[in-house]
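S.K.: only the shape, not the letters, is given here:
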């Protein structure tokens, strides 16, 4: 799934920022916006509203299924994004005591999303699954438009170049 490649690129940028002793708060803020808007507001919406219901109907019931695990992990990602945003706001307001905690939460977020994508790619998604062929009341195009999908794809590409991430 192309989204996964973009998200993994953003995660690599985040690791690069985290490993730099001079934390670039502006870029951290951009990445947190990316994770909130693109990952949660676009990618997760496509999965939760289009793909997962189809998998539940055609392959397995929701309870205790791989889809249940994925939806639960989306909630964990939302939590980690929200806490990271709050810590970043405090740091930007001058509370330097939260810097290490912010770095810890950013690392948790990056690790969580990396592991989540790995599970989806290896366990959940059949390689032939095409979202455009799935019936839903919401279209992939509308979801991507609402989340400004193309802007975020190019923003991640820009950040990858800035940090020398491939």
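M.R.: Perfect, thanks for sending it. Since the model is a prediction, treat every value here as computed from it, not as a measurement.
S.K.: switch to C-alpha atoms for all contacts and neighbour counts from now on
M.R.: OK.
S.K.: number of residues surrounding residue 57?
M.R.: 10 (other CA atoms under 10 Å).
S.K.: ok, it to residue 67 distance?
M.R.: Using CA to CA, to the nearest Å, we find residue 57 at a distance of 11 Å from residue 67.
S.K.: included below, for side-by-side comparison, is a second structure:
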């Protein structure tokens, strides 16, 4: 849905999206303390105006391919591609991020009451970062963080509204198939 909406809005069919990966693919990393997040670039080909099912197949295949190479640090990819760093601090290669926050809930720990606190930096490293979260009874929640140098609030609001409509349509289609 995100890729399709972004393709329609941008007029581009060759997209590279990013998604954070936990970086804990290896068993030996499980007991280590620290942040192991790696950015996975996902290159998508949406040429030929693919139908919904075909788009899902293409996205699934691209995500599987990206995850298979998930141990390669993003910085190494940038270095190997000889991409110049953006002086504004934006990340090269990836301008758009999509994330589902299901795994970002703090794990329960005996004797501790943990909760996530938002960390606002006041800057955007990506043109658009869309963050989905399972809101339980409230359904799927969506937040968009964006660069005000590139996008305005009205445009982002229209994009997120279309994205939500696409998600609802996909859910309805999925329910009718089951």
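M.R.: Yes, it's here. Just so it is clear, the structure is predicted and the values come from calculations on it, not from any experiment.
S.K.: drop the TM-score for these two in here.
M.R.: Superposed pair, TM-score by TM-score structural alignment, normalised by the length of the first structure: 0.33. Supporting alignment: 94 aligned residues with a CA RMSD of 5.4 Å.
S.K.: sorry, back to before: quick one: common contacting residues for residue 57 and residue 67 of the first structure?
M.R.: Residues touching both residue 57 of the first structure and residue 67 by CA atoms under 8 Å, 6 or more residues apart in numbering: none at all.
S.K.: ok, which stretches of the second structure are strands?
M.R.: All strands of the second structure, identified by DSSP state E, fall at 14-21, 38-45, 96-100, 128-134, 140-146.
S.K.: in a markdown table, list these along with distance to residue 52 of the second structure and mean neighbour count.
M.R.: Listed next are those as a markdown table, based on distance: least, CA to CA, whole Å; neighbours: other CA atoms under 10 Å:
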| stretch | distance to residue 52 of the second structure | mean neighbour count |
| --- | --- | --- |
| strand 14-21 | 17 | 18 |
| strand 38-45 | 14 | 21 |
| strand 96-100 | 18 | 19 |
| strand 128-134 | 20 | 17 |
| strand 140-146 | 20 | 16 |
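S.K.: dump those strands into JSON lines; add distance to residue 156 of the second structure as well.
M.R.: Putting these into JSON lines (distance: least, CA to CA, whole Å) gives the following:
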{"stretch": "strand 14-21", "distance to residue 156 of the second structure": "17"}
{"stretch": "strand 38-45", "distance to residue 156 of the second structure": "21"}
{"stretch": "strand 96-100", "distance to residue 156 of the second structure": "12"}
{"stretch": "strand 128-134", "distance to residue 156 of the second structure": "8"}
{"stretch": "strand 140-146", "distance to residue 156 of the second structure": "7"}
